[in-house]
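Trainee: Give the three-dimensional model of this entry:
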Amino acid sequence: MTAPARTYLLLDAAGRPYRSDTAGAWGGYRRGRIYGRLDCPSALRAVAAGGYVKYRVFFADEATAIAAGYRPCAVCCPDRYRTWKTTR
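Mentor: Predicted structure coming up:
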């Protein structure tokens, strides 16, 4: 018997959730509308503390996170964050 395929819950460009067979490449924090790398030290600390998990979201790519209205993380994406900050 084959195990059922795993699906992942991602957000689309409008910020709506959808199921995907492919895991998200970027993570986000819904309350702060911040996106960043999946290995972001700041996000990993927050997840380990337990308070961040229920607001965690995922995106297929960076363009989708931006289109959904999320900004780059200052910790794991400092160059992108600086650009975002100067252009807003």
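Trainee: Please count neighbours and contacts with C-alpha atoms only from this point.
Mentor: Fine.
Trainee: Tyr8 reaches Arg19, doesn't it?
Mentor: Yes. Using CA atoms under 8 Å, Tyr8 is in contact with Arg19, at 5.4 Å.
Trainee: joint contacts of the two?
Mentor: Between them, Tyr8 and Arg19 share no contacting residue under CA atoms under 8 Å, 6 or more residues apart in numbering.
Trainee: Where do the helices of this protein begin and end?
Mentor: Taking DSSP state H, the helices of the chain run over residues 41-49, 62-67, 78-87.
Trainee: Highest mean neighbour count out of those helices?
Mentor: Neighbour counts (mean count of other CA atoms under 10 Å) averaged over each of those peak at helix 62-67, with a mean of 18.
Trainee: which residues of this protein fall in strands?
Mentor: Assigned by DSSP state E, the chain shows strands spanning 8-11, 17-20, 26-29, 34-37, 56-59, 71-72.
Trainee: and this one, so I can compare the two:
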Amino acid sequence: MPSRTLTTYDGAGRETAQIYQVSESEQWRTTLSYDGDRVHVDPPTGSVATTEISDARGRVTELAPTPAPRQRERTTPSRTPTTGRATGQA
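Mentor: All right, here's what the predicted structure looks like:
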């Protein structure tokens, strides 16, 4: 079965999702959202969501687990062929 990981980006060129597919069927997704100096990382169900806090030079200065409610409220972003880029194949 062919598999691949797709990466989507926002208009600023920042990664917004990593989507793992097997035979073109999504198996899991990790989403990233941006809020000033913070990057919120929402992994697939069963993993711990985190928030990365960066300094003015873009260096991560703190990595903190995100409370569980953030994962429950997560929505799946829409996907379009123009935003997905294949980043590799397993």
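Trainee: What does the TM-score come to for these two?
Mentor: Their TM-score after superposition, calculated using TM-score structural alignment, normalised by the length of structure 1, is reported as 0.25; 48 aligned residues with a CA RMSD of 4.8 Å.
Trainee: before we move on, back to that, with distance to Gly28 of structure 1 added, can I get the helices of structure 1 in a markdown table?
Mentor: Shown next, in a markdown table, are the helices of structure 1 (distance: least, CA to CA, whole Å):
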| stretch | distance to Gly28 of structure 1 |
| --- | --- |
| helix 41-49 | 9 |
| helix 62-67 | 8 |
| helix 78-87 | 14 |
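Trainee: Around Thr50 of structure 2, count how many other residues there are.
Mentor: Using other CA atoms under 10 Å, Thr50 of structure 2 has 20 other residues around it.
Trainee: Find the nearest non-adjacent residue to it, please.
Mentor: Distance criterion CA to CA, 6 or more residues apart in numbering; nearest residue to Thr50 of structure 2, sequence neighbours excluded, is Pro65 at 4.2 Å.
Trainee: So that neighbour sits against Thr51, correct?
Mentor: Yes. Taking CA under 8 Å as the definition, Pro65 of structure 2 is a contact partner of Thr51 at 6.2 Å.
Trainee: Compare neighbour counts for these two and give me the winner.
Mentor: Thr51 (20 against 12).
Trainee: how far away is the more buried one from Arg85 of structure 2?
Mentor: 24 Å (CA to CA, to the nearest Å).
Trainee: before we move on, what about Thr61 of structure 2?
Mentor: 29 Å.
Trainee: So for those two, which residue has more residues nearby?
Mentor: Arg85 (13 against 9).
Trainee: who are the neighbours in contact with that one?
Mentor: Arg85 of structure 2 touches Leu6, Thr7, Thr8, counting by CA under 8 Å, 6+ apart.
Trainee: okay, the residues you listed in JSON lines with distance to Tyr20 of structure 2, neighbour count and secondary structure next?
Mentor: Listed next are these as JSON lines, based on distance: CA to CA, whole Å; neighbours: other CA atoms under 10 Å; DSSP: H, G, I helix; E, B strand; the rest coil:
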{"residue": "Leu6", "distance to Tyr20 of structure 2": "6", "neighbour count": "19", "secondary structure": "strand"}
{"residue": "Thr7", "distance to Tyr20 of structure 2": "9", "neighbour count": "20", "secondary structure": "strand"}
{"residue": "Thr8", "distance to Tyr20 of structure 2": "12", "neighbour count": "23", "secondary structure": "strand"}
